[in-house]
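> Below is the structure, and that's it, no one-letter string:
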């Protein structure tokens, strides 16, 4: 991925030097709160929690050279999303794009959606319009999921920005209202549609970044597809030693996530990302 030497975003809030206890220091009550938060936002993070719960807490300290590099990388990716959506959203949806803030943290973090743990993975909070990310998640992608690579990591950020786009278009509000009135099984299905649309929006970003900046290098799309596959609900459940249960899916299968990512990339059209209409909603 070509990213060095380009503009970084000014909308990055780096809290990593503040330090925080990792998931292992949360205790039973804290872990239950994280699991409940994950369910509310449609995130099945229980397999990952088991691993992170055994990790030692991180103390405060200065940022390392590696930390600084991660910060620069994510700042450039965020800037790319700003430029792509600043034109795409008004042109295709008639809505002015408002830049979100990316919060980098370690261990646990306070957001308008409550206290969250790195065990949840990256997430978007519509209450403060901020993306939250612990860069240790990227290490896990490479080590545990076999989905490393800079464009794979950029896809993760672009997916969370996709949720921000959904917030600006009013989709998240409608989704949360509907999920509160239906059964858990139906709520999970709606969550899957929400996540697949965010994947499709990540594909739109990838297309726009390539057209504007020549971002893609050979193998980059394959990196993003491997990442989308690795976070498919069926793959996560299988890796945890469980038989995949489609009714429990909250993000979609590996095939679905790859399909919608590529649909966004190939079309560059938000109209082609309407997962809800395709499902008859």
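Looks like it came in fine. Predicted, not measured: the structure shown is a model, and the values here were computed from it.

> rest of the way, CA atoms for contacts and neighbours
OK.

> tell me the secondary structure for residue 124?
With DSSP: H, G, I helix; E, B strand; the rest coil as the basis, residue 124 sits in strand.

> Repeat that for residue 109.
strand.

> same thing with residue 96?
coil.

> Make sure I have this right: residue 103 is in a strand.
Yes - according to three-state DSSP, residue 103 belongs to a strand.

> Pretty sure it sits against residue 71.
No - using Cα atoms under 8 Å as the test, residue 103 is too far from residue 71 to be in contact (10.3 Å).

> joint contacts of the two?
residue 14 (Cα atoms under 8 Å, 6 or more residues apart in numbering).

> for the most centrally placed residue in the chain, what are its contacts?
Centroid check for the chain by Cα atoms, centre = their mean gives residue 160 as the closest residue, at 3.8 Å. The contact partners of residue 160, by Cα under 8 Å, 6+ apart, come to 122-124, 131, 198.

> Residue 79: which of these is nearest?
Of all those, residue 79 sits closest to residue 131, with 13.5 Å by Cα to Cα.

> Now for that closest one: which residues touch it?
Residues in contact with residue 131 (Cα under 8 Å, 6+ apart) are 100-103, 122-125, 160-161.

> Presented hereafter is structure B, for comparison with structure A:
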């Protein structure tokens, strides 16, 4: 992936090396399903129950001690550049519809950090918190992708960031608010089914970002798309359940199968059309 030399976003907060705690509502993350599935097999409870524990209850963002000065290392520069590309792509798409895109803040942290959605944990993977409109990433997740899932490469990592920004887009469009309604009133199976559609749409939005960024800056190199598809496949619910040593239970899916995740990312990447990412009005996920 050709990312060097691109504009770097100012909307990155570096909390690495600064600990913290907290409590609060719900977060939406690409990696949360990993710990939920592992926990369900170990403790004999449903993944959704583990997700409730991870999300916590109540509200309110907690304060943490002062972080060190921002680090302009390669990893942070990469994150800033990818985030800037999401800002440019979604900014243009929103303007085309007569709206203004409000970019999220991306917070780098290590181990744990307070958020408006509770204490962010490295174990839950990157996530988006609607309460403070921030994307949270412990960069050790990228090492986990390589070591556990054999997925590497800058574009695969950019896909993860773009997926979480996709959740922010859903928040701005009012989609995530509908998810909260289902959480309050729906059954466990209804919540899981809605979550799958939310996650697949975020995958598609990641593809939309890639399409428009490549059109503008020609970022894609040989093998990039394959690496991103491999990442999407590795974190499908069915693949994670098999890796966890248990049976594949479709009713417990919260993110979609490997095939679905790869297909919806590809769908967004094909033509960059936001309207093509409507996972809620289709029977064929």
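Great, that's in hand. Values in this document were obtained by computation on a predicted structure and should not be read as measured data.

> Which members of the contacts of residue 131 of structure 1 are the farthest-apart pair?
Spanning the widest gap among the contacts of residue 131 of structure 1 are 100 and 122, at 14.2 Å by Cα to Cα.

> which among the contacts of residue 160 of structure 1 end up buried?
For the contacts of residue 160 of structure 1, a neighbour count by 16 or more other Cα atoms under 10 Å gives the buried set as 122-124, 131, 198.

> With distance to residue 81 of structure 1 as extra columns, can I get those in JSON lines?
Formatted as JSON lines, these follow (distance: Cα to Cα, whole Å):
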{"residue": "122", "distance to residue 81 of structure 1": "16"}
{"residue": "123", "distance to residue 81 of structure 1": "16"}
{"residue": "124", "distance to residue 81 of structure 1": "15"}
{"residue": "131", "distance to residue 81 of structure 1": "13"}
{"residue": "198", "distance to residue 81 of structure 1": "13"}
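
> Structure 1: which residue goes with residue 150 of structure 2?
Under the alignment (TM-score structural alignment), residue 150 of structure 2 maps onto residue 146 of structure 1.

> I'd guess its match is in a helix, am I close?
No - applying three-state DSSP, one finds residue 146 of structure 1 to be coil, outside a helix.

> how close does the residue lying closest to it once chain neighbours are set aside sit to residue 243 of structure 1?
Nearest non-adjacent residue to residue 146 of structure 1, counting by Cα to Cα, 6 or more residues apart in numbering: residue 230, 7.5 Å away. Separation of residue 230 of structure 1 from residue 243 of structure 1 (Cα to Cα, to the nearest Å): 16 Å.

> now residue 127 of structure 1
Distance check for residue 127 of structure 1 against residue 243 of structure 1: by Cα to Cα, it reads 35 Å.

> on that earlier part again, and the residue nearest to residue 146 of structure 1? What does it align with in structure 2?
Correspondence of residue 230 of structure 1 to structure 2, assessed by TM-score structural alignment: residue 234.

> Its match touches residue 257, doesn't it?
No - with contacts counted by Cα under 8 Å, residue 234 of structure 2 stays clear of residue 257, the gap being 9.5 Å.

> all strands for structure 2, in order.
Along structure 2, the segments classed as strands by DSSP state E run 12-14, 28-29, 105-108, 112-115, 118-121, 127-129, 134-137.

> now what about the first one, what contacts it?
By that I understand strand 12-14 of structure 2. Residues from elsewhere that reach strand 12-14 of structure 2, judged by Cα under 8 Å, 6+ apart: 67-71, 80, 105-109.

> 10 Å instead?
Identification of contacts with strand 12-14 of structure 2 by Cα atoms under 10 Å, 6 or more residues apart in numbering yields 67-72, 76-77, 79-80, 83-84, 104-110, 134-136.

> try the third one
With contacts defined as Cα under 10 Å, 6+ apart, strand 105-108 of structure 2 is touched by 9-17, 70, 76, 79-80, 83, 113, 115, 126, 128, 132-139, 161, 164-165, 168.

> so that strand matches what in structure 1?
Here strand 105-108 of structure 2 aligns to structure 1 at residues 101-104, judged by TM-score structural alignment.

> so how much does that stretch differ from structure 2 once superposed?
Using mean Cα distance after the TM-score superposition for structure 1, stretch 101-104 of structure 1 ends up 0.2 Å from its aligned counterpart in structure 2, as a mean over the superposed pairs.

> which residues touch the counterpart of residue 125 of structure 1 in structure 2?
Matched by TM-score structural alignment, residue 125 of structure 1 corresponds to residue 129 in structure 2. Neighbouring residues of residue 129 of structure 2 by Cα under 10 Å, 6+ apart: 25-29, 104, 115-118, 120, 135-136, 164, 167-168, 171.
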